[in-house]
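# 3D model of this:
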Amino acid sequence: MAEPKPGDGVTKAAKARLALLWTVLPKIPSVIRVVLLHVLKMSEPSRYLDLRENVIVSFLRSLLDQPNPQPISKTQRMTLRDPGIKGRIWISKVSSQVPPEESIRDVLLAAIDSSKGQFVAADGICRVPDIVPVEAEWTGYRAHASPSSELPAIPEQQKYGEMMKECSSDVTILYFHGGAYYLMDPASHRPTTKRLAKLTGGRVYSVRYRLAPQDPFPSALLDAFVSYMTLLYPPLEQSTRPSMPPIPAGGNLSLALLQTVLEIRRRGLKVTWFGHEREVHLPAAVAANSPWLDIVQSMPSWTTNQKWDYLPRPRDLADIKQPKDAIWPAKPPRKHLFIDDDFLLHPLACLQLNASWERAPPIYVCCGWECLADEDKWFVSKLVKDGVAVVFEEYEAMPHVFAAILEKAPQSTRCFDGWAKFISQACGSPQEIRSSFTTIKAKTMKEVDINVKNLSPFTEEDLRRFAFDRVGRKSSFPNTPAKL
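You can find the predicted model right below:
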C-alpha cells in the first residue's frame, strides 16, 4: 500500500472547501433576493420568520431543487459520512443477531399480504428480503463531558454500561432516522437522539436500517421489526430489555412498524424468536415528527405549501430523470426509489390509506406549514375517529423537520420539549395522556387550541382518489373515480 504523500490531507480539505464553494456560489443571487424581500417586508415568510430562518429555508430549497441532479449514489454517499463522536454524548454501537428461524419474516410478509386490500393488484408479488444483522447505536446524554470530549477507548459493552449509569428514567426510544428511505444514517441524527436522551433522561436505540434503492420495501420495515423484537426479547443481553415496550419515534417507518404490529395482532399471529413463540406487544406509544405518510406525494399541500418548505416540488412518477449510476435505474426498472410499482399504494407504505388505527397506543404528531401538512392533519383526524389518544402540535410557518434544521429557533426548543414530554409521560403514566390539538404561533410562541373537527377537509374517498390519480391507476373502490 502506498504511503500517503505530504499534503494529502490538506489537498482533500481544500477540495472539499472548493466543492462547497461551487455549490454555494450559484445560490448567492437567490439568497440576496430573499434578504432584500425580507428586509423590505415584501415576502409572506417575512411576516412569520426571522431573517436567518428565512435564508436557511430558502437556501435549502434552492439546493434541493436542482434542475440537473447528481447521481443517487453520490447524494446517498454524502449523507452517510460519519462526522465522528465528540461532546456530551454516549454512543455504543451494536448489531442484532439473526434468529435461527425465519418466522419474523414470514409473519411480516403475512401482514403485508393481508393488509394490501384493493391497493395492490391480486397478482402483485412482494419482495422477500433477507434477514440480516441490523446495526444500531445506543445513544445517551453524557452530562459531565465537555463539547470536545471523545469517547473513551473501551469496549462497546462498557460504553453501554457507562451510558446506563447516566440514565435517570426507564425511557427507551426506538429511533428511525429520516431521509426518504434512501438518505441519512444514525450518525447524521446524533444531535436529535442526544437531545431526546437528555430531555427524557432515557436511552435511544437508533437503527441503521437498509436503504433504497439498493434494498427497497419491505427491507427497512423488516429491519425495523427485527430491531423492535430485539428490544422486546434480547437473545442474550437481558440487561438491555426495557422495563416496558419501547417507543418508536421518527417518521414513516415508526408508524409503518406500528401498523404492522396492529395487523399482526388483528390476525392473532406470534413470532418464533430464538426458539420461543413470542407475542408481539404493542409499543408504549409512538412519537412522530413531520411523518411522511403519502409516499406518492399526492395531497394538495405538496404544491400549495411550497413557499413554506424546502422540499422540492413532486415530479411525475413516470418521469424521474436521475443520472444513471450503479444503483439507479433499478433492475428491473421501477418508478419510485423506495418501492416496486405494484406496491406503491400499499397501506404499509402509503400510510394515509390504512382503513383503521383502532387499538393503537397514544401517538404524538407535530408538523409545520410544510408540504406534508395535509397528510399529517388527515392522519390526526383519522386517529381521533378511530378512538386513539393523540397529541398534535402544528407550528406556524415552519418547514419540514424544522427542529433539526433550525436548531436555534424558539419553535425548535418548544418542539423538542413537547416531543420529549409526551415520550416521558407515555412511559410514566400513559393512562393520563389526553388528546390535544395546538397551534404554536411563529413569533409570539402563543399556543392556540385547534378544533380537530376542522383539522382536515378531506374524506377517505378524497385520499384514495388523490393517490390513484397520482400513480395513473383506476380506483377499484366505489365512488372514487380516477383519471385514466
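# use CA for all of it now, contacts and neighbours both
Fine.
# which SSE is immediately downstream of the one helix or strand Leu63 maps to?
Per DSSP states H and E: Leu63 is located in helix 51-64. Remark: after helix 51-64, the chain's next helix or strand is helix 72-79, criterion DSSP H and E.
# how about the residue nearest to Ser46 when sequence neighbours are not counted, what does it touch?
Closest residue to Ser46 apart from its sequence neighbours, by CA to CA, 6 or more residues apart in numbering: His38 at 5.1 Å. By CA atoms under 8 Å, 6 or more residues apart in numbering, the contact list for His38 reads 45-46, 51, 54.
# all strands for this protein, in order.
For the chain, the strands defined by DSSP state E cover 89-95, 135-141, 172-176, 203-208, 247-250, 271-273, 276-278, 286-289, 363-367, 390-395, 436-440, 447-449.
# give me the helices and strands touching the third one, please.
Counting contacts by 3 or more CA pairs under 8 Å, 6 or more residues apart in numbering; DSSP states H and E, strand 172-176 packs against strand 203-208, strand 247-250, helix 252-266.
# what's next to the shortest one, contact-wise?
Under the contact criterion CA under 8 Å, 6+ apart, strand 247-250 has outside partners 172-178, 254-255, 283-289, 291, 423.
# let's see this one next to it:
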Amino acid sequence: MADPAHPRPKAGDKRASSPRSPRRNSIIDDITSGTQVGGSPNPLSPQPPPNDAPRNRPAAAMDWSQPLPIIKALAPKVPMIGKTALMHSLGLSETSKYWDLRTAVTINVIRSFVFTPEPTSVGKSQHLSLRDPGVKGKVWIANVSLPFTPDDDDVRQTIFGAIDHLAGAPQGDLYTAPELVEITAEWTGYRAGATSSTPPLDASDADKYAAMMKEVVSPTTVLYLHGGAYYLMDPATHRPTTARLAKHTTGRVLSIRYRLAPQHPFPAPLIDALVAYLTLLYPPPGALHTAVAPEHIVLSGDSAGGNLATSLLLLLLTLQRQSRTVLWGGLPRSVPLPAGTALVSPWMDITGSSPSCADYAHFDYLPGRTAYPNGMEYAPDAIWPVTPARTALHVDDALLLHPLVSPLAAKGELWTGAPPVWMVTGWELLSDEDRAVAGRMANAGVKVRYMEFEAMPHCFAMVVEGSAVARKCIREWAGWMKKVVEAPGSVGEGGTVVGFKKLEERGVDVRGLDEGWEVTMGRMKERFRKNEERKEAMAKL
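Predicted coordinates:
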C-alpha cells in the first residue's frame, strides 16, 4: 500500500545481505540487555530435548551474570560487528541516516543469529525460549492458576460459535476442538523500594500479591498476552516489559501462560485468553484478586500477543452483538468490553501478504518474504511437522483468512463499537498490515491512536531497550493505558510518525492508511492460493 509517512524503497534498492540459503533460527536476547524479544529464545543456553508437556512454570535459567556464554556466542560475530561499525560510521549503509551505532550493531547481531546454515527444530527453539531468567529487582511477581469447573465448558462453545458466525458457515470440521485446561499466569507490579539486585520476597504467592497491591495506585489492570509467533516465549521472558508497564501505569499486569503451538493450535490460545478475561471479571473462589471492573481492564500484547489481543477484542465485540452470555462459575455472565486495547507490532496477517513483508527487510531483524518465498523451514522433530500437514505452526490452513486468525481479514463494520485502541509499529515487516487495521478501525468510528516510529524494527522497544525511542514508546504505551482507564474522555486519536534521532513528530491521517478491505483481501487470497499450491507440490514429492 502507499505509505503516507515516507517513500517506499525503490525497486532495485539494496537490501541487507543474507546467506545464500538462509534458514530461520531463534533470535537471541537483546545483546545489550539480555531481554528476550519478539519470539526469541536464547541460543546460548544448553539444548535439552523438547518438552511438549503443559506449561506450568518455565524451566530454570542459566546464570546470565556470567559473561562466558555471551563471549562465546559473540566471538564469531566480531568481524561482522566491525564491518557494521565501519559501514555505519562512513555512512555507507542504507540505515545509517536513521540509526545510531548501537542500534545498527544490535539489529545486525540479532539478524546474524536469525540466519543459520541449517534449520533449527521447533521443539528445540520452543524449549530454549521457555527458560526463566529469574526474578529480582524492582518487580513483584505472584504466580497464580486460572481454574475452571465442568460447567465452564460453555467458554469453548462460545468461541466455536463465534468462529462459525464470523465465517458465515460451520467451521468445526476445519480444526480440532481444544479442551478447556487450567493455565497459569503472573501478576506483575512495580516494587519501588527494591534495588536492581533485590531478591524476591521469601513468602507465599498470596503474600507477594498482597505486598504488590500495597504499592498499586491506579485501578489500571493490564491483561498481557506475550509475543513469540504463538510457539515461543512465556510471561517470564516478558517480565522486563510488564514490569515497566506496571511502573508507568502505577497499576498491575496479569500476564498469562497461554498454550503454545504447534501442540495447541488455534483456537486454544483464544480460549485461554477468554478464560483469563472472565477470571478478571468474575474471579473464582480462592482467587487472589477481587472482581475487576471492565472499565479498568486494558488488553495488551506484542507481536503474536498483539494478534491474540486483537482477536480477543473482536470476539468480545461479536458476543456483544449477539447479546451472548457465557456460563462461568455456574452462572450466566455478561461479557462486557474492556476500557481499551494497546498493541505493539501486532501480527495482523498470518498469510504475510503485505508488501512491507519484503520491502522493509533492511529495517527489520525478522526474515523478509524474499528470504523465504516458500515459507519457513524447520528441522523435523517430535512436535513438527504434524499430521495432517499445515503450513502455519499455530493454525490449520483452512482458517488462515478467518478474522479471528488474521484480523486484517475483518471487514470494517466488525470493529464498530470497539473501545479505544492504541497501536505502535515501526518500519518493519508487519507495518502495512498494522496500518491497514488501524485505518479500518478508525473508519469504523473507533478512537484510534496510531504511532509509527521511523526505521524501527519489530518490537523495537524491547530490542533497543534503554534507547530514547524505546523509552518514549514505553511511556506512550503505559501513559495511554493509564489514561484510558482513569480519564477515558481525554484519550486522543489520530496518527503520528516519530523520527528516530530527534523524536520529532509529524501527523498522519489514520483513516487514509487503509486501502480497503477488497484490496487487502485480494492480496491475502493470492498468498493463500500460493501456499496451497506449495502444499500440493510438496505432497507429490
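# TM value for the aligned chains?
Between these two chains, after superposing, the TM-score reads 0.91 (TM-score structural alignment, normalised by the length of structure 1); 460 aligned residues with a CA RMSD of 2.1 Å.
# trace Arg529 of structure 2 over to structure 1, please.
Under the alignment (TM-score structural alignment), Arg529 of structure 2 maps onto Gly472 of structure 1.
# equivalent analysis for Thr195 of structure 2, please.
In structure 1, Thr195 of structure 2 lands on Ser146 (TM-score structural alignment).
# where does stretch 68-79 of structure 1 end up in structure 2?
Mapped onto structure 2 using TM-score structural alignment, stretch 68-79 of structure 1 spans residues 118-129.
# so what's the nearest residue to Met524 of structure 2 once chain neighbours are set aside up against?
Distances taken as CA to CA, 6+ apart put Ser353 closest to Met524 of structure 2, at 5.3 Å, once the chain neighbours are dropped. Contacts for Ser353 of structure 2 (CA under 8 Å, 6+ apart) come out as 523-524, 527.
# among the residues you listed, which are in helices?
523-524, 527 (DSSP state H).
# distance between stretch 410-426 of structure 2 and the chain's centre?
16 Å (CA atoms, centre = their mean, to the nearest Å).
# swap that for stretch 459-467 of structure 1, sorry
A distance of 23 Å separates the centroid of the chain from that of stretch 459-467 of structure 1, by CA atoms, centre = their mean.
# measure the counterpart of Ser103 of structure 1 in structure 2 to Tyr258 of structure 2 for me?
Under the alignment (TM-score structural alignment), Ser103 of structure 1 pairs with Asp154 in structure 2. Computed as CA to CA, to the nearest Å, the Asp154 of structure 2 to Tyr258 of structure 2 distance reads 18 Å.
# tell me how far the residue nearest to Met524 of structure 2 lies from Glu433 of structure 2.
The value you get for Ser353 of structure 2 to Glu433 of structure 2, if CA to CA is used, is 9 Å.
# how near is the counterpart of the residue nearest to Met524 of structure 2 in structure 1 to Leu282 of structure 1?
In structure 1, the residue paired with Ser353 of structure 2 according to TM-score structural alignment is Ser298. With distances taken as CA to CA, Ser298 of structure 1 is found 30 Å from Leu282 of structure 1.
# contacts for the helix ranked longest in structure 1 next, please.
Longest helix in structure 1, counting residues (DSSP H): helix 410-428. By CA under 8 Å, 6+ apart, the residues outside helix 410-428 of structure 1 that reach it are 170-171, 195-196, 199-200, 244, 247, 284-285, 287, 362, 364, 366, 391, 395, 402-404, 406-407, 432-433, 440, 442, 445.
# buried among these? Make that a PyMOL selection.
Only the buried entries of the contacts of helix 410-428 of structure 1 go into this PyMOL selection, using 16 or more other CA atoms under 10 Å:
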select buried, resi 170+171+195+196+199+200+244+247+284+285+287+362+364+366+391+395+402+403+404+406+440+442
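# could you tell me which of the contacts of helix 410-428 of structure 1 belong to helices?
The helices, defined by DSSP H, take in 195-196, 199-200, 402-404 from those.
# what is the nearest of those residues to Leu64 of structure 1?
Among these, Phe402 lies closest to Leu64 of structure 1 (CA to CA), at 15.6 Å.
# can you find the partner of that closest one in structure 2?
So Phe402 of structure 1 corresponds to Phe460, using TM-score structural alignment.
# was I right about that match contacting Trp427?
No: the criterion here is CA atoms under 8 Å, and Phe460 of structure 2 misses it with Trp427 at 10.0 Å.
# picking that back up, grab the nearest non-local neighbour of the match of Phe402 of structure 1.
Distances taken as CA to CA, 6+ apart place Ala470 nearest to Phe460 of structure 2, at 6.7 Å, with adjacent residues excluded.
# what does the one you found correspond to in structure 1?
Under the alignment (TM-score structural alignment), Ala470 of structure 2 pairs with Ser412 in structure 1.
# how much space separates its match from Arg77 of structure 1?
28 Å.
# for Ala19 of structure 1, same thing?
15 Å.
# could you report the neighbour count for Leu68 of structure 2?
A count of nearby residues for Leu68 of structure 2, using other CA atoms under 10 Å, gives 11.
# and Ala60 of structure 2, how many neighbours does it have?
11.
# ok, now which ones touch it?
So Ala60 of structure 2 contacts 131-134 (CA under 8 Å, 6+ apart).
# Ser46 of structure 1 now?
By CA under 8 Å, 6+ apart, the contact list for Ser46 of structure 1 reads 37-39, 54.
# likewise Leu254 of structure 2?
185-188, 221-224.
# wait, Ala192 of structure 2 sits on Lys138?
Yes: using CA under 8 Å, Ala192 of structure 2 is in contact with Lys138, at 6.0 Å.
# just the buried residues of the contacts of Leu254 of structure 2.
Buried among those by 16+ other CA under 10 Å: 185-188, 221-224.
# now, among those residues, which is nearest to Pro262 of structure 2?
Checking the buried ones among the contacts of Leu254 of structure 2 one by one against Pro262 of structure 2 (CA to CA), the nearest turns out to be Ala185, at 20.3 Å.
# show me what the closest one aligns to in structure 1.
Per TM-score structural alignment, Ala185 of structure 2 is aligned with Ala136.
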